[in-house]
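>>> Below are the sequence and a predicted model; questions follow.
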Amino acid sequence: MKIYADENIERSIIEGLRRRGIEVISAIELGYAGKPDAFHIEKASEIKAVILTHDTDFLRLASNQATQHHGVIFAHPESISIGQCIRGVELIASILTAKDMENHIEFL
C-alpha cells in the first residue's frame, strides 16, 4: 500500500513509516503545500495512494459518493501520538490491501 501524506502530517511520522518499509509520498516534498484538498485527492488517486491526514475536510470529501479515491486514513492530531499513528498505519498497511482501501476511510 502506498501512502500519500498530506501537508499536515508531521515529518517524524513520514520518516517513521519509511523506516518500517512503507512507501510514503509527501505532499510537501512534491511542492504541493497550500493546494486545496480536492487537488490532493486527485494527486493521490493518480498515483493510487491512500491519503494519510489529520484534516477533517478530507472526511467530508471522501464520504461524498461522487468522489472516487484510493482510501483515507484519518489520524486525529489531538487524540493520537506520533508513535500511535505510525503503528496504526503500519497495521493497516499489513492487514488491508490497496483494493480494500478503495473509497474506504480508516480511523486511527
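Yes, it's here. Numbers count the residues shown, from 1 in each chain.
>>> CA atoms for contacts and neighbours, from now on please.
OK.
>>> In contact with the nearest residue to residue 102 once chain neighbours are set aside, which residues?
Spatial nearest neighbour of residue 102, excluding adjacent residues (Cα to Cα, 6 or more residues apart in numbering): residue 70 at 4.2 Å. By Cα atoms under 8 Å, 6 or more residues apart in numbering, the contact set of residue 70 is 44-45, 48-51, 98-99, 101-104.
>>> Use this one as the comparison:
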Amino acid sequence: MPERLQFHLDENVDPDIALALRRAGINVTTSQSANLLAQSDNVQLDFAKTNSRVLITHDDDFLILNSQGIEHAGIVYVQKDAKPIGYIIRMLILLYEVATPEELIGRVEYL
C-alpha cells in the first residue's frame, strides 16, 4: 500500500483535473492513460483497487456498486457540473494532504 493517496480518474472526469493534480506532485492515472476507455464500471473500480488508487468520478453507478458491498480503495464522487473545476482540484489536493490510503478503503467522499 502506498504511503500517500493515488488517484484514478474515470473517463468522464475532465482531464485538466489530472493535469493539475500531477503538477501538484500527485500520482494520477486516467481511464485513457490506463487503456480503460469504454470499460465497465466494475473494471474501472477493480483497476483502482488493484493499484491502490482512489477513484474520482461523476458517475453515480459507482455509488450503487459501493452500496452493494463491492470492495474498493475509495471513491470520490462529484456530481457532474455541480462544482467548478478549481474547487474540485483544491478539494482533491486537500484530501491528498490530510488522508491516508487506509482511511479511504471502502469509503465514499462527496465533493
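Yep, that arrived. This one's a predicted model, so the numbers in the text were calculated from it and none came from an experiment.
>>> quick one on the thing from earlier: name only those of the contacts of residue 70 of the first structure that count as buried.
Among the contacts of residue 70 of the first structure, those scoring as buried are 44-45, 48-51, 101-104 (criterion: 16 or more other Cα atoms under 10 Å).
>>> Now, the residues you listed that are in helices?
Under the assignment DSSP state H, those contribute 44-45, 101 to helices.
>>> ok, of those, which one's closest to residue 37 of the first structure?
Closest approach to residue 37 of the first structure among those (Cα to Cα): residue 44, at 10.6 Å.
>>> Tell me which residue of the second structure lines up with the closest one.
Residue 44 of the first structure maps onto residue 48 in the second structure, with residues paired by TM-score structural alignment.
>>> Hmm, residue 57 and its match touching each other?
No: Residue 48 of the second structure lies out of contact with residue 57 (Cα atoms under 8 Å); the separation is 11.7 Å.
>>> Return the set of buried residues in the longest helix seen in the second structure.
Under DSSP H, the helix in the second structure containing the largest number of residues is helix 85-98. In terms of neighbour count (16+ other Cα under 10 Å), helix 85-98 of the second structure has its buried residues at 89, 92-93, 96.
>>> As a check, name the ranges of all helices in the second structure.
Counting by DSSP H, the segments of the second structure that form helices are 15-23, 41-50, 61-67, 85-98, 101-104.
>>> For residue 8 of the second structure, which of the ones you listed is the nearest?
helix 41-50 (6.3 Å).
>>> how much does that closest one stray from the first structure?
Its aligned residues in the first structure lie a mean 0.6 Å from helix 41-50 of the second structure after superposition (mean Cα distance after the TM-score superposition for the first structure).
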